[in-house]
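kindly return the folded structure for what I paste below:
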Amino acid sequence: MSPGATMERVYRELKTRAMRGEFAPGERLDPSVLARDLGASATPVRDALHRLSGERLIDSWHHEGFRQPILAEADLRDLYEWAAALLALALAGQTPDPALTGSAPVKSSEPDYAGDIAHLFRAIAFRSGNRELHFAVANLIDRSHVFRAAELRVDPGCRAAIAAMDEDLRFRRWSALRAKITRFHRLRMALAGRVVAAMRPREQPLG
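Modelled structure (predicted):
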């Protein structure tokens, strides 16, 4: 396998693990240890970790190597606020369509809540022709994946909120969609502390 192909394979595997939360918050990621696990040399692993650090999925510290990020309540609040701002930008300029009669079928409940919300946010971002906004939303989705399971445990009602926003998007009810996006993220911000606590291993102290 070529060096470029090896690096891409290692990058994708490490990205998947980081997004799924397979590394504990704050866990040090040693390139030599990961290299043995991934069947690669330390160089492509280190290159992949630097790439993930640039995407802010992994933390990189001068002289201290790499680690899985530790999300504090303030960090999560900032991410929720950033998500609301990006989605509002994507919907800017969307004009109301004529009133539609009837109702669309509600999206069926799927076991993958993180996939549902990623699909919805990408669809909203697609409404904008700004490629930088597309990239920003895609990165936000990746960085948020790690806490979506905890988010759902804290507030099971968020699945219904996503389904309601999906219906507004399909019917192009822009005012209603903007209002739901705002309410959704305000509630996420209010529950941020509980989401962070739900992500913490039981044996890890709160303080």
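
use CA for all of it now, contacts and neighbours both
OK.

go through the protein and flag its longest helix.
When the chain is scanned for its longest helix (criterion: DSSP state H), the result is helix 131-154.

counting by contacts, list what it packs against.
The contact analysis (3 or more CA pairs under 8 Å, 6 or more residues apart in numbering; DSSP states H and E) places helix 131-154 against helix 3-20, helix 73-91, helix 113-126, helix 192-199.

one more to line up against the first:
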Amino acid sequence: MPRTPRRTSPRPPREAREESSVERLYLELRERCMRYDFKPGARINEQALGRELGVSRAPLREALNRLAAEGLLDFVMNKGFLRKAISVDEVFDLYQVRIALERRAVLLAVQRAGDEEIAVLGSYWQLVMAASDDLATADMVLADEEFHRRLVALSHNKELAAFMDVVTRRIHVARHVDIEQSDWNDRAFNAHAEIVALIARRDTPRALDVLTAHIDMSLHRAVQITREMVARFSLGEAGMPRR
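Okay, here's the model as predicted:
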């Protein structure tokens, strides 16, 4: 009697497995960069990192290249990858970019977003505020970033949203310290609800004014915090805030 051939589950293509591996590696290293596990200006030891993570050089190099393209790492010929140094000027410039991106997003949201979409964003922030007393700083940072991500998504412009994600990651640590130390968070967070209400009323000029003032306030705090971070690292301190 002829044997019935065994049925085996199809295996995912090698390319798909490799892409998934690189993505996981990229996300892990991105988190380390955002927490400043790699000291600013320090060279990334690729061999040691590869051994620690149990990965080969090819996917590690691809993940590092992605981080360099996003501005979290620098690549220097004959030195390799280095954690990007903290720069007050760079943080200031990034916040200027953030203001430009979010202003454009609000302008488009007024034109494109439906009433239900806008209401969903407002409900999300109401839930965050209702739970805010019980949220750790790291969770509050993520909730705040999620609000702005959803705000930009109302623009229905995927490219704009992608650029905003990169900027958000590069200013993450400064924003973490800001929310942890600042005494103006109630005023800052109340601006979120006001912006949503103004978009719902299709009041473009006022929505842009409130948004700009809101981010400007964050900008000044971020510059101050970055100066403090530069001073701490120059003194050899490695204790950065963690998510």
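
TM-score for these two?
After superposition, the two chains reach a TM-score (TM-score structural alignment, normalised by the length of structure 1) of 0.82; 199 aligned residues with a CA RMSD of 2.7 Å.

circling back: relative to helix 113-126, how tilted is the longest helix of structure 1?
150 degrees (axes from the mean of the first three to the mean of the last three CA atoms, to 10 degrees).

now the helix or strand following helix 131-154 of structure 1: buried residues?
As assigned by DSSP states H and E, the chain's next helix or strand after helix 131-154 of structure 1 is helix 158-171. Neighbour-count burial for helix 158-171 of structure 1, counted by 16 or more other CA atoms under 10 Å, picks out 158-159, 161-169, 171.

please tell me which residues of structure 1 stretch 55-73 of structure 2 aligns onto.
Stretch 55-73 of structure 2 lines up with residues 40-58 of structure 1 when matched by TM-score structural alignment.

if I pick residue 30 of structure 2, what's in contact with it?
67, 72 (CA atoms under 8 Å, 6 or more residues apart in numbering).

tell me the counterpart of it in structure 1.
Aligning on TM-score structural alignment places residue 30 of structure 2 opposite residue 15 in structure 1.

that match and residue 23 of structure 1, how far apart?
11 Å (CA to CA, to the nearest Å).

nearest to residue 147 of structure 1, of the buried residues of helix 158-171 of structure 1?
For the buried residues of helix 158-171 of structure 1, the residue nearest residue 147 of structure 1 by CA to CA is residue 158; the value is 13.2 Å.

need the contact list for that closest one.
By CA under 8 Å, 6+ apart, residue 158 of structure 1 lies in contact with 152, 184.

before we move on, what about residue 86 of structure 2?
By CA under 8 Å, 6+ apart, residue 86 of structure 2 lies in contact with 40, 226, 229-230.

which residues touch the aligned partner of residue 98 of structure 2 in structure 1?
Residue 98 of structure 2 maps onto residue 83 in structure 1, with residues paired by TM-score structural alignment. Residues near residue 83 of structure 1 by CA under 8 Å, 6+ apart: 137, 140, 185.

likewise for residue 196 of structure 2?
So residue 196 of structure 2 contacts 118-119, 121-122 (CA under 8 Å, 6+ apart).

gap between it and residue 215 of structure 2?
Where residue 215 of structure 2 is concerned, residue 196 of structure 2 sits at a distance of 15 Å (CA to CA).

hmm, residue 168 and residue 174 of structure 1 touching each other?
Yes - applying CA atoms under 8 Å, one finds residue 174 of structure 1 in contact with residue 168, separated by 7.0 Å.

and residue 194 of structure 1, what pairs with it in structure 2?
Using TM-score structural alignment, residue 194 of structure 1 pairs with residue 224 in structure 2.

count the neighbours of its match for me.
Neighbours of residue 224 of structure 2 under the rule other CA atoms under 10 Å: 14.

again with residue 205 of structure 2
Counted with other CA under 10 Å, residue 205 of structure 2 comes out at 12.

which element is it on?
Here residue 205 of structure 2 sits within helix 204-234, counting by DSSP H and E.

centroid-nearest residue for structure 1?
Taking CA atoms, centre = their mean, the centroid of structure 1 lies closest to residue 144, which sits 2.3 Å from it.

map that residue across to structure 2 for me.
By TM-score structural alignment, residue 144 of structure 1 lines up with residue 171.

skipping adjacent residues, who's closest to its match in space?
Closest residue in space to residue 171 of structure 2, ignoring its immediate chain neighbours: residue 91 at 6.8 Å, by CA to CA, 6 or more residues apart in numbering.

just confirm that neighbour contacts residue 223, I think it does.
Yes - in this structure, residue 91 of structure 2 is within contact of residue 223 by CA under 8 Å, at 6.6 Å.

related to what we said a few turns ago, residue 148 of structure 2: which of the contacts of residue 196 of structure 2 is nearest?
residue 121 (9.7 Å).

so who does the closest one touch?
Counted by CA under 8 Å, 6+ apart, residue 121 of structure 2 has contacts 147, 150-151, 196.

before we move on, what about residue 172 of structure 2?
Counting by CA under 8 Å, 6+ apart, residue 172 of structure 2 has contacts residue 34.

do the same with residue 176 of structure 1
Residues in contact with residue 176 of structure 1 (CA under 8 Å, 6+ apart) are residue 168.

check the one 10 residues further on too.
Contact criterion CA under 8 Å, 6+ apart gives 80-81 as the residues in contact with residue 186 of structure 1.

ok, now how distant is it from residue 77 of structure 1?
9 Å.

any shared contact partners between those two?
Shared contacts of residue 186 of structure 1 and residue 77 (CA under 8 Å, 6+ apart): none.

all good on my end, thank you.
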